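Just a sequence and a predicted model for now, questions to come.
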Amino acid sequence: MQFTTNPQMLHEMLALGICYFLFAVGYTWGLYHLGKTWEPETSDLTQSLPSSADCCILVPFRNEERNLAALLPNLMDSLPFATKVVFIDDHSEDGGEALIRNFIQAYDIQNWFVVPSIGLGKKAALNTGVEASHSEIILTIDADISLSKGWLKSMLAPFNKANIQLVAGPVMTHSANGIFYKFQQIEWASLLLISNYFFKKGHPLMCSGANLAFRTSAFEEVAGYTGNFHIHSGDDEFLLKKMNKKYGADTLVYLNGPSVLVQTQPMTTPGDWIRQRSRWASKWNAHGEKGHPFTAVLLAIFCLIVLSSIPLVFFSWKLTCTLIFVWSLKFIAEKAVLGKVLKLYGLKFSNKNWFLAGWIYPLMVLATLPYAILGKYIWKGRKN
């Protein structure tokens, strides 16, 4: 396997191989230290919610008729009977609103309400819901999720401590056959790992509005989503950053474990995944801090290095052996650390799934990159 006789080129390829080796060692070390902070459920989850606590679940929706058909019976089965739920219609163009009203009427549910959003977009819908809730604690979920019966109690338990202002929980896609669906669960595991790590380090970086709770008083104190309404995504992250700045990281909690898990529908095609991630990543320069752009650049460089290493195997046996070794390091690190996260939720994958997911991820990220930089995408019928 010797396709070049140019010594200078060979030396350059060897240098790149060594750089990739150092990168892989650093990557493995980083994953190891991230994984050390991954723990089961916190002790707060063993406590009971004070009887005086008042909470409300907000469900913003737009063109979600199909998902709502599955969500409504899940909520009825998973939540205590008296739980208040407010569904906020973000100007849907399907029959979602009628579906909810008919369900409420059919089962005579007294504490569920449907209200029209005042304004456009998810932030406006959530803001409408907060104003309509008249509750001490707000929980937010999406219309395409499912809950376990212990979810509400587990999410509310940390609020026994008066200083806690926000609680975030894990999100994972439903299981399905096929490598693309397995890849999404592995990728979600990395998001859970990173979220958990930075919460525990006192520098919360991200959370998901599909599994979030906060005090209404804190929401009002930081002026909610004011200043971010013009950005289509990021209701969760912008609120997290505001509360961190106002109250400090010790007032924010990230929970792990099956009892607080919210399961969401996976993307069915790579194009759907790219559009969703483009929407998430399009706010990379809107946080007013260097951390997010720096992280985005590092991720892009990581993916580019991984994919660029493939053709290097054709230049010499030395490079081939070096790259096989560092690819093995990467594989072992991902499976060991992310596998620990997935195991907590009863998920286990074959070596084939781990191997393929490790190469699918950098391809998908680089495919998303142009849309994220330009901020151009279409989501639920709206163009950004």
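Happy to help now that I have it. Numbering: from 1, shown residues only.

CA atoms for contacts and neighbours, from now on please.
Fine.

dump the residue contacts of residue 190.
residue 338 (C-alpha atoms under 8 Å, 6 or more residues apart in numbering).

Which residues in the host helix or strand of it does the neighbour count mark as buried?
Taking DSSP states H and E as the definition, one finds residue 190 inside helix 179-200. Buried residues in helix 179-200, defined by neighbour count with 16 or more other C-alpha atoms under 10 Å: 180-200.

burial measure for the nearest residue to residue 120 once chain neighbours are set aside, as a count.
Spatial nearest neighbour of residue 120, excluding adjacent residues (C-alpha to C-alpha, 6 or more residues apart in numbering): residue 90 at 6.5 Å. Other residues within reach of residue 90, judged by other C-alpha atoms under 10 Å, total 24.

Could you check how far residue 90 is from residue 83?
Distance of residue 90 to residue 83, computed by C-alpha to C-alpha, to the nearest Å: 22 Å.

next structured bit after the helix holding residue 190?
Sequence order places strand 212-215 as the next helix or strand after helix 179-200, per DSSP H and E.

Put this next to the previous one:
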Amino acid sequence: MTAPALILIPLLITAGYVLLMALLARGWSRLGGCPPLRPTEKVSVIIAARNEAENIGLCLQSLADQHYPRDRFEVLVVDDYSTDQTAAIVEEFIKQNPEVNLYLFRQTGRHGKKAAIALALEQARGVYILTTDADCEVTPGWIAAMVSVMESRKAVFVSGPVTFKNTDGIFRQLQDLEFISLVASGAGSIGAGFPLMCNGANMGFSLKAYRSLQGDALRNQTVSGDDVFLMLSMLDRYGSDKIAFARCRDALVFTGPAGTPGDFLNQRLRWTSKSMAYRYPPLILSATMVFLMNALLVFSLVAGLFVPRFMLWFLLILLLKTLADLPLLAGFIRFTRKHVLLWLIIPAEPLVAFYTTLVALTGQIMPVRWKGRRLRGG
């Protein structure tokens, strides 16, 4: 490779990445809040659960504590062949809380989260559908906040903020910061008019709009991605102005970080496994730009161990990437009131670059497992 190319290629990659992050930060700043709502429409909350005996009780209690009329929402839990006491805990909760419209369904024949969601959608009676995960807890104003965004903006799909709870220790804090970058990027992209990602732990949509979609909206043949594929189907059918993000603390959903590095890596491999099924150009271009920027950072660091001048490249690229990331990250950190994470941004940058590059390169070939179930490979 010629000397001009060695300079031009890193400059183009860096410039493209800086532009992308600037657009996402601007999108985040343009997002509105959650206006007050007079509850009228019925809401169905869907939870797909597999082996969540440790968490499902807290999740259900947070839904029972909602500041939303009890007769205006229902909770549909679908047990995905749990081998623990998940179903029994849900049944006991139903007995102890008869005032909550809570129903338990069991998978028959099909398996997996997408099949569980499809089963619940067949039973849902709400005008709006909200989804969360069995290992999550929602704020008391969650339903009202998510519905208010859909109604005030006439949206057919709304994504909501998700953040980690119980983040003591450096490993969990690093996960928290990395996860914040993902959620913030998804929020910023929605605000910028080119939705890139969302999280099934906190999203909502119009049931009527869902039923109007053509074909396989959830991409049932793909391991993961029930959330992103549905959002992209809504985007294709209704346009970006009908996709919204709930930027308010009442819409926050809390989940736990991975317990071990192995769990963390397997989770990210599962998320990455769906990437080859994407056909949305802005998503493909953005993911490619992020990969190239992280790969460039890794390459310059490794090369710098052998050729000192590349270490200067590494430090310069690290500085530019950090400055590009800072506005979006700092904005979302302030939103979640996790200011302690700010000091981690600089040391986390090279770590995230290494793992992101590794996962991107191996995500299509490595075995993927989830809760004792082999999803691919192995």
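Nice, thanks for sending it over. Note that the structure is predicted; figures quoted are calculated from it, not measured.

what stretch of structure 2 does the helix holding residue 190 of structure 1 fall on?
Mapped onto structure 2 using TM-score structural alignment, helix 179-200 of structure 1 spans residues 170-191.

how close does the residue nearest to residue 31 of structure 2 when sequence neighbours are not counted get to residue 177 of structure 2?
With C-alpha to C-alpha, 6+ apart as the criterion, residue 31 of structure 2 has its nearest non-adjacent residue at 5.4 Å, and that residue is residue 191. Per C-alpha to C-alpha, residue 191 of structure 2 is found 21 Å from residue 177 of structure 2.

What distance do you get for the aligned residue in structure 2 for residue 211 of structure 1 to residue 146 of structure 2?
Aligned counterpart of residue 211 of structure 1 in structure 2: residue 202 (TM-score structural alignment). According to C-alpha to C-alpha, residue 202 of structure 2 and residue 146 of structure 2 sit 9 Å apart.

Need the residues that contact stretch 155-165 of structure 1.
44-50, 167-169, 213-215, 218, 243, 247, 250-253, 255, 260.

Please type out the PyMOL selection for whichever of those residues turn out to be buried.
Of those, the buried ones can be selected in PyMOL as follows, counting by 16+ other C-alpha under 10 Å:
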select buried, resi 44+45+49+167+168+169+213+214+215+218+243+247+251+252+253+255+260
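
any idea where the strands of structure 1 begin and end?
Along structure 1, counting by DSSP state E, strands occupy 55-61, 84-89, 112-116, 137-140, 145-146, 166-168, 171-173, 212-215, 252-254, 262-264, 378-379, 382-383.

quick revisit: and residue 202 and residue 146 of structure 2? which has more neighbours close in?
Remark: of residue 202 of structure 2 and residue 146, residue 146 carries more neighbours, 32 against 25, as counted by other C-alpha under 10 Å.

how close does whichever residue in structure 1 pairs up with that one get to residue 170 of structure 1?
Correspondence of residue 146 of structure 2 to structure 1, assessed by TM-score structural alignment: residue 155. Residue 155 of structure 1 sits at a distance of 11 Å from residue 170 of structure 1 (criterion: C-alpha to C-alpha).

Now for residue 334 of structure 2: which residues touch it?
For residue 334 of structure 2, the contact set (C-alpha under 8 Å, 6+ apart) is empty.

how about it, what's its partner in structure 1?
Residue 334 of structure 2 maps onto residue 343 in structure 1, with residues paired by TM-score structural alignment.

Tell me which of the strands of structure 1 sits nearest to residue 17 of structure 1.
strand 171-173 (35.2 Å; C-alpha to C-alpha).
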